[in-house]
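S.K.: Have a look at this fold, sequence not included:
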């Protein structure tokens, strides 16, 4: 297992805490950007400045925009190049809490009953809260509250999303209207059935090898939507692979970096207005069954989103570069 972070800051307290946990793993890969950092003095850490990234033998390295979260894609490729079979991705303001530990792909879950949209946060709290990217018109619907029969089952889940306490991953509307310290309840993990949507993020997320082709972060969209749109595409492809997305109780405390909330709101407007169209487009995508087709299905999803006018055609050059780099590494 290896941890992937992109940052413009020198080691934060949160990253130092993760580094201390990572003595049980293969450490951290830190992806910098134009603003820095220019060094990264932390044990068990591989640091790649922007100059280092541009010298990598990946087609994607020179195509990715600077000052963009999508440069994290290079961290994924580096982990794959190094033969990792599990990637933990997070941000530099998420500190592991007492419940953080290296997870297993096989996990015990409660399987949610089928619904078109499921607010997974409501499984871990009765308060009014929803994940960034969740459809606003489903927030108050009873159908979006997770329901299950109470039976734990063991499943293989190649994508598992951990929640964050203190400052959870929510949208700007939640923060502008009710921002406060927040702690989720500790409950059994929840799996979503095929056909049920819930956005997930890149703040505390575990990926195993079969799902690696789906790690790609788009560049030609808002920084507040890149990981959310990635999550919808990954979910759609997971369904064809016969897997379920899993949410589990909080394993990090987020000491959130400063954000201008109105700028966050502006950056989320494309999600508020297009997430339903995006997911309906993905539902109509004609994908191929099985894990062997994960990369091909990713490309099909992006082609369909370009045709639908949700992403510009320029995104496809990066998607194909990702696919080229990935296939080259897996030969």
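M.R.: Nice, I can see it. Keep in mind it's a predicted model, so treat the numbers as computed, not measured.
S.K.: Only C-alpha atoms from now on, for both contacts and neighbour counts.
M.R.: Will do.
S.K.: List the contacts of residue 15.
M.R.: Counting by CA atoms under 8 Å, 6 or more residues apart in numbering, residue 15 makes contact with 92-95.
S.K.: Second structure for comparison follows:
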């Protein structure tokens, strides 16, 4: 009986064990298959996403699940929410020294943990090994990654601000973060703090291919020596290279050591993420607070959600620019090429084959033309044969390739990304460098040009202006030139004033001598009007004015009107203010430039003239709703900008860099426009000195 009972028990136990084993094996196979499918799906999706890939690793002790959950529910959740809008395709992982039962279960739930399986565990012990293992993991598991990063689990990232910031600096040899020491060289003392460090693809590859080493037999010039701390380890590893793109960002990154908790808490305010890109030593409650301030739609928190009206842009100072802005180590030098100098230059940037407008300018023997190419512009060999017919044409028509832009004007090229309308700024510099007296600033869909004989600088010309006694700081030039619509306005004119009859000038004739800075030609067929106009009124249309019937309209001193970059003649006194801001949309940039330039014109009594149409705009394909979205800053901020520029608050602004800092503080532009203004000013000073 006992034997039979034991046999039955043994059989039952064996069956249970077999069933249990089958279940476990099945679950493992299911999990492995699921993970494999997920990886395959991720690979397939990444093939259709051309954005650069950024891989983030968060180093965390296995016991810090509260910090991991704090990051998952704050800035990581924002990454997921804004996934399609960020400049990078982002992968994140938590980095745990070794697996434990709790972290294995946690990883089954979130599938976001990498177990480093390092030899040493704990704080301040072989952090170099942990970083090396993670960098090698990126190199092997994510070969498509353009950038890799490591951060601590008490760091809060401002999303999208931090990724927009990194996008400005991205390069294969990037070394970015909060830096110890000063200078751009890298060593154990001058290095990025390990709490947040970003490396470019080339540096990741170099480190991954070297030997990690601990002990007396290590060779610093060959091996990766572990200093116990990650920051000093990487500083040592990178010290052997002379091409490291070291980008300290101490003014945008908040780094606190121990015993500074009160100072850190005082820094947590609603505008934190408009000033900074990350906060170090963030308790979970601070992460949650910063997330509330910065999450998409957070502006609703400043008022009642049930309110029946929106919030107006104020134009008040809400943030502070940082003293050290331009971090590029490029020289501002402007190098002359073999192109002859020329008095009259036309500047255009395009990604298309030569348009009718470009062909027309190229055919005028009294004009020189610079085509500012971008990475997607047809090559010089393809482009020039359509507009160059004689050898003499090559002495006045310049195809300025991206390679030449970098070689001739390295500092300016460094701060303006490719595939960006702002590359046109390099064309202005090129024309000024080649002794331009006038620059025709035009788009490739605006056919025609101003007749220079109508605006000779040494001869007073008959013009119209506002009769004395009229009181307005803003004028709408369109009604003077003859339109059939009741209310017509140019792009960049404040919407609040389109029905304000006091902005329609009462015209008086004049032959007084004036110093012209800009002549804005109106355009027929497709005038420069905003998306609201196109969606609500009749367009296209023509102005009834001609050069014979209407004199040019000259703005009085200390008044404003919008001018564009589509069909505008700039004269030498205005050249320093031609810079197009690069941190706003192209449909906003030229309007901002125009208002900024007029501020400086008023100080020097330089005038702006509007002329009857010299050009016909044969408009390239546009989506009006996209134009509407691109122009939102114009609708919301134009009036406030004009009133600021004409107020006492602006009277102390002395140069373009100061102006850009003020406009950044008031949220008209972003921080990297200050870098651009510095690069523009330095390059302009260099080339004009050489002239």
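M.R.: Here it is on my side, so go on. Remember, predicted model here, so these are calculated numbers, not experimental data.
S.K.: In strands, which of the contacts of residue 15 of structure 1 appear?
M.R.: The strands, defined by DSSP state E, take in 94-95 from the contacts of residue 15 of structure 1.
S.K.: Which of the contacts of residue 15 of structure 1 sits closest to residue 112 of structure 1?
M.R.: Distance to residue 112 of structure 1 across the contacts of residue 15 of structure 1 (CA to CA) is lowest for residue 94, with 27.4 Å.
S.K.: Just want the most central residue of structure 2.
M.R.: residue 583 (5.2 Å; CA atoms, centre = their mean).
S.K.: Wait, that residue touches residue 672, no?
M.R.: Yes: when contacts are counted by CA atoms under 8 Å, residue 583 of structure 2 is listed as touching residue 672 (6.8 Å).
S.K.: picking up where we left off before, find the helix or strand that the residue mapped onto the residue nearest to the centre of structure 2 from structure 1 is a member of.
M.R.: The alignment partner of residue 583 of structure 2 in structure 1, by TM-score structural alignment, is residue 220. Here residue 220 of structure 1 is covered by no helix or strand, with elements defined by DSSP states H and E.
S.K.: Now do the same contact list for residue 220 of structure 1.
M.R.: Taking CA under 8 Å, 6+ apart, we find residue 220 of structure 1 in contact with 311-312, 314-315.
S.K.: just residue 81 of structure 1 next, same as before
M.R.: With contact taken as CA under 8 Å, 6+ apart, residue 81 of structure 1 is in contact with residue 329.
S.K.: Trace residue 687 of structure 2 over to structure 1, please.
M.R.: Under TM-score structural alignment, residue 687 of structure 2 pairs with residue 329 in structure 1.
S.K.: again, but for residue 398 of structure 2
M.R.: Looks like residue 398 of structure 2 aligns to residue 46 there (TM-score structural alignment).
S.K.: hang on, its match in a strand?
M.R.: Yes: under DSSP: H, G, I helix; E, B strand; the rest coil, residue 46 of structure 1 falls within a strand.
S.K.: Relative to residue 249 of structure 1, how far out is it?
M.R.: 29 Å (CA to CA, to the nearest Å).
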